[in-house]
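> Just to be clear, the model below is a prediction. Sequence and coordinates:
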Amino acid sequence: MATSPKVLFLSQRKYVIDLLQEVKMIDCKPARTPLDSKLKLDLEGEPLSDISYYQRPVSKLIYLTITRPDITYAVSLLSQFMHAPTEAHLNIVKRILRYLKGSIGRGIIMKNNGPTQIMAYTDAD
């Protein structure tokens, strides 16, 4: 997190590096996009023998979407298969991790645009 009087930058750079090290992909080749443009998710396929190998990184990716809205769609697709993942789904996880490798420093910039007024109305009938 970097701050100044007018800007707040939220990044989970260390979290991404730790995740890449955990899944042994710190030296992987970066990808330009989180998903392949010709992706076709198939419900059929060879199920994984150990689904925790899929569930753990996907859970961490879900947490990462707080500061990385660019991976939100891809992670939401993967989270639908938490109970019955296949090799194809695991390959998509690896693609997202390769994308993160190439964009480690990205995050969210929040700017101070001046005073904010909140107005609310209620019917206390």
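Good, I have the coordinates. All figures in this text were calculated on a predicted structure; none of them were measured in a lab. Numbering: from 1, shown residues only.

> Could you use CA atoms for every contact and neighbour count after this?
Will do.

> secondary structure class for residue 15?
helix (DSSP: H, G, I helix; E, B strand; the rest coil).

> let's bring in a second one:
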Amino acid sequence: MATSSKGLFLNQRRYLLDLLDEAHMLDCKLGHTPLVSKLQLDAQSEPLSNPSVYQCIVGKLIYLTITRPDIAYSVSLVSQFMHSPTLIHWEIVKRILRYLKGSIGRDLLMKKHGSNHIMAFTDADWAGNALDHKSITSFCTFVGGNLVT
């Protein structure tokens, strides 16, 4: 956390660097997006030999979404496979980590606007989930112009 005349900057830079180190990805190539645009998950992929590593990294990614809402969808996707992750799921987690490495300087800025006006936006994708054809919905809420959920 840092303050300036612009407002309060929230980040988890140290946490992210520790996470990349734990995943042995400090020297990885940088990623530009957390997911490929036309993601195809193969349900028949080989199971991971040690799912606890996957579960630990994904759990830490969930915590990281507090200050990195840009990864919320991709992390929610990989968290659906905590009980039986496969090699394809692990590749998606590594892609998220490469994206985070390439965007380490992104912070969440909280400005003082002098109002507590609440605005919310929602979106839905009818039957957009390729796995089970369920709808995908999302929302964001702003208080005083600052993203809070």
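That came through, no problem. This one's a predicted model, so the numbers in the text were calculated from it and none came from an experiment.

> Grab the nearest non-local neighbour of the counterpart of residue 97 of the second structure in the first structure.
Using TM-score structural alignment, the partner of residue 97 of the second structure in the first structure is residue 97. Once flanking residues are discounted, residue 97 of the first structure sits nearest to residue 20: 7.0 Å by CA to CA, 6 or more residues apart in numbering.

> May I ask you to confirm that that neighbour belongs to a helix?
Yes. According to three-state DSSP, residue 20 of the first structure belongs to a helix.

> Next, count neighbours for it.
20 (other CA atoms under 10 Å).

> Would you pull up how far stretch 77-84 of the second structure lies from the middle of the chain?
14 Å (CA atoms, centre = their mean, to the nearest Å).

> in that stretch, what's buried?
Going by neighbour count (16 or more other CA atoms under 10 Å), the buried part of stretch 77-84 of the second structure is 78-79, 81-82.

> what comes into contact with the helix or strand harbouring residue 94 of the first structure?
Here residue 94 of the first structure sits within helix 87-102, counting by DSSP states H and E. Applying CA atoms under 8 Å, 6 or more residues apart in numbering, the contact partners of helix 87-102 of the first structure are 16-17, 20, 25-26, 28-35, 41-42, 45-48, 54, 57-58, 71, 74, 78, 81.

> Name only those of the residues you listed that count as buried.
Buried, going by 16+ other CA under 10 Å: 16, 20, 25-26, 30-31, 33-35, 48, 54, 57-58, 71, 74, 78, out of the contacts of helix 87-102 of the first structure.

> if we can go back for a sec, tell me the angle the helix holding residue 94 of the first structure makes with helix 13-22.
Between helix 87-102 of the first structure and helix 13-22, the angle comes out at 130 degrees (axes from the mean of the first three to the mean of the last three CA atoms, to 10 degrees).

> So the nearest residue to residue 33 of the second structure once chain neighbours are set aside versus residue 47 of the second structure, what's the distance?
Excluding the flanking residues, the one nearest residue 33 of the second structure by CA to CA, 6+ apart is residue 99, at 5.7 Å. Separation of residue 99 of the second structure from residue 47 of the second structure (CA to CA, to the nearest Å): 24 Å.

> likewise residue 14 of the second structure?
Residue 14 of the second structure is 31 Å from residue 47 of the second structure, by CA to CA.

> Kindly report the same for residue 115 of the second structure.
In terms of CA to CA, residue 115 of the second structure sits 51 Å off from residue 47 of the second structure.
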